[in-house]
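[1] Fold the following, please.
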Amino acid sequence: MSQTPRIAFLASPTPEAQEALADLVREHGAHEPDQADVLCALGGDGFMLQTLHRHGGLGKPVYGMKLGTVGFLMNQFRPEGLLERIAAAEPAKLRPLEMLAQAESGASTASLAYNEVSLLRQTRQAAHIRIDLNGQTRVDELICDGVMVATPAGSTAYNFSAHGPILPLGSNTIALTPIAPFRPRRWRGAILKADTEVRFRVLDPYKRPVSVTADSHEIRDVVEVTIRESRDRMVTLLFDPEHNLEERILSEQFVV
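    Got it, this is the predicted structure:
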């Protein structure tokens, strides 16, 4: 990164984020993402995920400032001293999950997920799902509302709400978490090595249809979903030292 970094400011459509965007561009100038040294995302966690999906392939670090409802992946919004904050920021490197979903129609869809990939029943009928890990069947039939695989960064979000574990950043693990499981009644999921290939096979998909969502990308009527950590894609988020992502994830485990 150059001594005075070129910043690409990106903002959610909310009035607060758009006002901040205009002020910051007036002060620091405007650069396109592919010409910038660092991306600055203004919004909430949803907008941060959009930014990573749209521009993660550029390999540019992303510094987020919270101007939205949820800001776990963001720093506090303070427009003053931005260059100094970016220079002092600590990096957090994240690898997304790669998902390949096959629908009843035979179409295959690939997508990335920085938080989680979740399968959910589409009707009142409970989903029946088989779970294979690295080609070996571990759960013959999970009867549930759904099931998900979450990254450490995403483990404090939907995964934690479904009573899944919080995973330390850099632990090289992923969480496999059922959503409202009925059978096996006592199974509460597993913590897996990050390089584990997880395959879900939907049993009786016509009577019990299932959809899959990778972050916010949904595919309906799936029959098989394969998930693995990406070997090629990695993104870098920048955080203020006093409140970095690793500390946030640790602190979440002591909230009562």
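[2] Please count neighbours and contacts with C-alpha atoms only from this point.
    OK.
[3] Following the host helix or strand of Gln102 in sequence, what is the next regular element?
    Following DSSP states H and E, one finds Gln102 within strand 97-103. Under the assignment DSSP H and E, the closest C-terminal helix or strand after strand 97-103 is strand 108-113.
[4] Which other helices and strands does that following strand contact?
    Other elements packing on strand 108-113 under the criterion 3 or more C-alpha pairs under 8 Å, 6 or more residues apart in numbering; DSSP states H and E are strand 97-103, strand 210-214.
[5] Need the winner for burial among the ones you listed.
    Mean neighbour count (mean count of other C-alpha atoms under 10 Å) peaks for strand 210-214 among the helices and strands packed on strand 108-113, with a mean of 24.
[6] relative to strand 97-103, how tilted is it?
    Interaxial angle, strand 210-214 versus strand 97-103 (axes from the mean of the first three to the mean of the last three C-alpha atoms, to 10 degrees): 150 degrees.
[7] So Ile227 versus Gly81, what's the distance?
    Distance of Ile227 to Gly81, given as C-alpha to C-alpha, to the nearest Å: 41 Å.
[8] compare with the first, here's sequence two:
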Amino acid sequence: MSRSFQSLSFQASNTVEAMASRDKLIRLYGDAEPAEADVIVALGGDGFMLQTLHETMNSGKLVYGMNRGSVGFLMNEFKIEDLRERIAAAVENDFHPLRMTTTNADGSSSIALAINEVSLFRQSYQASKLRVLIDGQVRLEELICDGLMVATPVGSTAYNLSAHGPILPLESPLLALTPVSAFRPRRWRGALLPNRVCVDIEVLEPEKRPVNAVADHTEVKSVIHVRVAQSEDTTARILSDPDRSWSDRILTEQFSN
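    All right, here's what the predicted structure looks like:
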């Protein structure tokens, strides 16, 4: 069913191209305060889209992105004409991010959300040494690697794909557990997990082999334990053009060079 969105709020990254596009769109369509708008229109690249989604999670706001960046996988094509009509015909995708809970070497703890992935990285020249538990059961007693990530279907075509992880269809109830340069077990290439599981990652020898954890763009230094689970009480909402839906983008990515 077609919807009518009259009140738009235009948000742009700090690039010259994005800011100039925002000015043009405001002259044509006006500009509402984000809290009062029917839809947030994000102008920039994928990083800016992630930032906007983080800012609008659980607000009920719909986000419609147009590419004014480089790759723009999460964005729709930039067009000035008929914007309200495009938004009214767009496909809505609602999804739950991952919640990263860390225990840190200094005794503190932290919580951050990830739309793309939660990643652990070695902090020094020493490879990280990790133990992996799924729903409390040890699945990897010892993984020696440069890093390890838990990726959502949304993030499966981002860093996960660069690390040779699997592409996940947007509708799949799965998470990708993907290592970065695994040394031991040398042949382990990762795993597909149901999205309802809880993943615990313990850092072994943290003083000798310090590890950082990252949830999208939030980094925590010197972690000793990381828990990752889907945040069922948190929702982000995004709109995509029907001829370039997120599901279609992910499917297309599996057949690209």
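[9] Overlay them and tell me the TM-score.
    The TM-score (TM-score structural alignment, normalised by the length of the first structure) is 0.98; 256 aligned residues with a C-alpha RMSD of 1.1 Å.
[10] returning to that earlier point: so for Ile227 and Gly81 of the first structure, which residue has more residues nearby?
    More neighbours surround Ile227 than the other of Ile227 of the first structure and Gly81, with 24 against 8 (other C-alpha atoms under 10 Å).
[11] Just give the closest residue to the more buried one, not the sequence neighbours.
    Of all residues not flanking Ile227 of the first structure in the chain, Met99 sits nearest, at 4.6 Å (C-alpha to C-alpha, 6 or more residues apart in numbering).
[12] Do I have it right that the one you found meets Ile219?
    No - using C-alpha atoms under 8 Å, Met99 of the first structure makes no contact with Ile219, being 11.0 Å away.
[13] list the contacts for the residue nearest to Ile227 of the first structure?
    Going by C-alpha atoms under 8 Å, 6 or more residues apart in numbering, Met99 of the first structure touches Ala110, Ser111, Leu112, Ala113, Val117, Ala214, Val225, Thr226, Ile227, Arg228.
[14] Assign the closest residue to Gln11 of the second structure other than its chain neighbours to helix, strand or coil.
    Distance criterion C-alpha to C-alpha, 6+ apart; nearest residue to Gln11 of the second structure, sequence neighbours excluded, is Ala42 at 5.0 Å. Assigned with DSSP: H, G, I helix; E, B strand; the rest coil, Ala42 of the second structure falls in the strand class.
[15] that older thread, select, out of the helices and strands packed on strand 108-113 of the first structure, the one closest to Pro15 of the first structure.
    Across these, Pro15 of the first structure has its closest neighbour in strand 210-214 (27.8 Å, C-alpha to C-alpha).
[16] quick one: the closest one to the second structure mean distance?
    Per the superposition on the second structure, strand 210-214 of the first structure and its aligned residues are separated by 0.4 Å on average (mean C-alpha distance after the TM-score superposition for the first structure).
[17] and whichever helix or strand comes after that strand, how far out from the chain's middle?
    Scanning forward in sequence from strand 210-214 of the first structure by DSSP H and E, the next helix or strand is strand 217-219. Here strand 217-219 of the first structure is found 14 Å from its chain centre; the criterion is C-alpha atoms, centre = their mean, to the nearest Å.
[18] List the contacts of the spatially most central residue of the second structure.
    For the second structure, Asn116 is the residue whose C-alpha lies nearest the centre (C-alpha atoms, centre = their mean; 1.9 Å). Neighbouring residues of Asn116 of the second structure by C-alpha under 8 Å, 6+ apart: Pro97, Ala151, Thr152, Pro153, Val154, Gly155, Ser156, Ala158, Ala215, Asp216.
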